[in-house]
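Novice: For reference, the sequence and a predicted model appear below.
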Amino acid sequence: MPRLLCLVVSAVLTIALAPPAAAQPDGVMTVTLVRHGESEANVAGIVATAVPGPPLTALGEQQAKAAGVLHSDPVPDAVFASPLLRTRQTAQYLADEVGEPVQIQDGLREVEGGEFEGLPVDRAVGYLDAVQAWTRGDRTARIPGSIDGDELDERFDAALGAIRSGGYTKPVVYSHGGAIVAWTLMNVHNPPVEITGLDNTGYVVVRGNPTTGWTLVDWVDRP
C-alpha cells in the first residue's frame, strides 16, 4: 500500500525492549508487525488489496532481504504473512534466514479497497477517510463496498489469537501498512501522538495478547 495510505502515528517515546520470550508471563506475546517491501502497486500509486495482488519490485526484494536479516536476531519462533503475494515474498527472506516456514493467516490481509480497488490513491479519498476515522475512535465508518473498523479489528485479533494458540511468543508477522496502523492504534494502551508514516518494511512491536490487551513497545517507520 502506498505511503499515503499508511496513516501512521509516532512519538518521542521512552520504550523498553521486549524481554526474552522465556521471561514473559504465560500467554504474553511480543509481536513484530512488518510492512511488506515496495510493490508494483506502490510504484504505480494505486489501491491494490485483492488477493494475490502485485509482486515486489526489485527494490522491494532488496528491502525484504534487509528486513529478513534485521529480524533474524533474536531468532523469532514463527514467521507469518497475509495471503497477498507481496507479504509472502517479503516474509520468505526471514523464513530462509531462521529456517522456519512462512505460515499464512488470512486475517492479516490488507484493508480491502472496495469501490476504490484499482484506482489511483489520490482518487481513493473515501478509503482514506474511513481508515482515518477508525484511528480516531469511529470504528463504524465503512469503506464503500468494503469493511468497517470493527470488522478489521475482529479478524486481525482472530489471526493473532490463532498465533497465540499455537504457543508462539515472539512471532514476526508480515502484513500491510493500512492494516498494521489501524489495528495498532485501535488496540494499544499507549498510542503515539504524532502522525508520520510507515514506510516499506517499517515495523511496529507490540506486547500482550488479545485477551488482556496490547502495549506499544517500538515503532520504526524506516528500518
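Specialist: In hand now; what should we look at?
Novice: use CA for all of it now, contacts and neighbours both
Specialist: Will do.
Novice: Nearest spatial neighbour of the residue positioned nearest the centre of the chain, chain-adjacent residues omitted?
Specialist: What sits nearest the mean C-alpha location of the chain, by CA atoms, centre = their mean, is Ile180, with 3.3 Å. Nearest non-adjacent residue to Ile180, counting by CA to CA, 6 or more residues apart in numbering: Leu33, 6.9 Å away.
Novice: tell me which element that neighbour falls in.
Specialist: strand 29-35 (DSSP states H and E).
Novice: tell me the contacts of Ala159?
Specialist: Contact analysis of Ala159 by CA atoms under 8 Å, 6 or more residues apart in numbering lists 105-108.
Novice: Comparison target, given below:
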Amino acid sequence: MEIVLLRHAEPEWVKDGVNISNPPLTDRGHKQAEHLANFLASENFDEILVSPLLRTRQTSAPILRKFSRQLVIEDWLEEIRDPIWHGTPQEKAAEAYRAQRAKDSHMRWDGLDGGEAVSDFVDRIHTGCTGFLERHGVMRKDNDLPVWTMENPEQKIAFVAHGGTNSVVLCHLLGLTATPWEWERFVIGHATVSRIQSFELGDGHTFGLTRLSGDEHLPATMRTV
C-alpha cells in the first residue's frame, strides 16, 4: 500500500496587513499547484482525498482535472484549528506563534490560546486515520510494534492535506510517538510530495517512509515552506 501525502501550495495568510482565516492560494501557490499536478500526471491513484479547507481544495483542483476525478472531501484531514484571527493585524498571529514556541515542551500540547489544543488535534488525526485505514481493510494488529493486516496491499491513495496533518499521519503509520511540534520535526514544503510505502513482514505489513517533502518538480524560485 502506498499513501502519497501532498501538502497544499502557498496560501495567502496575510493581505494588506491583516490575517486571513481559511486563506486562498497566492498567485505563486496556484502555479505551484499546476507544477504538482503535472508531476503526478503519470501516476495511478485508486483515490484522491482532500482536506475541506480552501487552500487544499484549490491545490487539488488541477490534480483532479488531470485525472478526471471529482472532489472527495475527508473532514479528518483538516489542519489544526487556529484561533479566530480573521481581519486582525498580522502581528497578532505572529506574536501568538512566538509565544507558543517559547513555551516549555509539555505546555505546547495546549496549543495556541483560543485554538484547537495540539493534543486534541493529534487525537483527531489518529482517530480519523485509523478509521480510514479500517474502511480500506488495513487493521492494526494487537502488537506493540506498528504491524498491520492488509486486505489489498496494492492500493495507492493520495491525501491533499497540510503540514501538521501529514506529519501526524507519518508518525502514526511509522509507529512514532507524537510530539507537540510535529510541524518542526517533519519540515514539509508547499506543494511537495511525501510517500509512505508498506512492506511485508512474516506476520503482516508495516510502513516505511520513502520520500519526505519531495520538491524536484518545483523551480528553485517557487519552493516555499
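Specialist: In hand now; what should we look at? Computed from a predicted model, the values in this text were never measured in an experiment.
Novice: and the residue mapped onto Tyr93 of structure 1 from structure 2, what is it in contact with?
Specialist: Under the alignment (TM-score structural alignment), Tyr93 of structure 1 maps onto Pro62 of structure 2. Neighbour list for Pro62 of structure 2: 33-34, 37 [criterion: CA under 8 Å, 6+ apart].
Novice: sorry, back to before: Serialize the contacts of Ala159 of structure 1 to JSON lines and add fields for secondary structure and neighbour count.
Specialist: Output for the contacts of Ala159 of structure 1, formatted as JSON lines (DSSP: H, G, I helix; E, B strand; the rest coil; neighbours: other CA atoms under 10 Å):
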{"residue": "Gln105", "secondary structure": "coil", "neighbour count": "21"}
{"residue": "Asp106", "secondary structure": "helix", "neighbour count": "15"}
{"residue": "Gly107", "secondary structure": "helix", "neighbour count": "22"}
{"residue": "Leu108", "secondary structure": "helix", "neighbour count": "27"}
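Novice: Give me the helices and strands touching the top strand by length along structure 2, please.
Specialist: Assignment by DSSP state E gives strand 204-214 as the longest strand of structure 2. In terms of contacts (3 or more CA pairs under 8 Å, 6 or more residues apart in numbering; DSSP states H and E), strand 204-214 of structure 2 is packed against strand 148-150, helix 163-174, strand 193-201.
Novice: now the strands for structure 1?
Specialist: Ranges of strands within structure 1 are 8-10, 29-35, 79-81, 102-104, 172-175, 194-196, 203-209, 213-220, based on DSSP E.
Novice: Indicate which one of those is closest to Thr140 of structure 1.
Specialist: Closest to Thr140 of structure 1 of the strands of structure 1 is strand 8-10 (CA to CA; 19.7 Å).
Novice: whereabouts in structure 2 does the closest one align?
Specialist: Under TM-score structural alignment, there's no match for strand 8-10 of structure 1.
Novice: so what does that strand touch, helix or strand wise?
Specialist: strand 194-196.
Novice: make it 10 Å
Specialist: Applying 3 or more CA pairs under 10 Å, 6 or more residues apart in numbering; DSSP states H and E, one finds that strand 8-10 of structure 1 contacts helix 125-135, helix 177-187, strand 194-196, strand 213-220.
Novice: For Ser39 of structure 1, give me its contacts.
Specialist: Ser39 of structure 1 is in contact with 1-2, 45, 48, 53-61, 85-87, 200, counting by CA atoms under 10 Å, 6 or more residues apart in numbering.
Novice: Let me know which of the strands of structure 1 is tucked in deepest.
Specialist: Greatest average neighbour count among the strands of structure 1 goes to strand 172-175 (a mean of 30), per mean count of other CA atoms under 10 Å.
Novice: in structure 2, what residues pair with that one?
Specialist: Mapped onto structure 2 using TM-score structural alignment, strand 172-175 of structure 1 covers residues 158-161.
Novice: quick one: the matching stretch to structure 1 mean distance?
Specialist: Superposed on structure 1, stretch 158-161 of structure 2 shows a mean distance to its aligned partners of 0.9 Å (mean CA distance after the TM-score superposition for structure 1).
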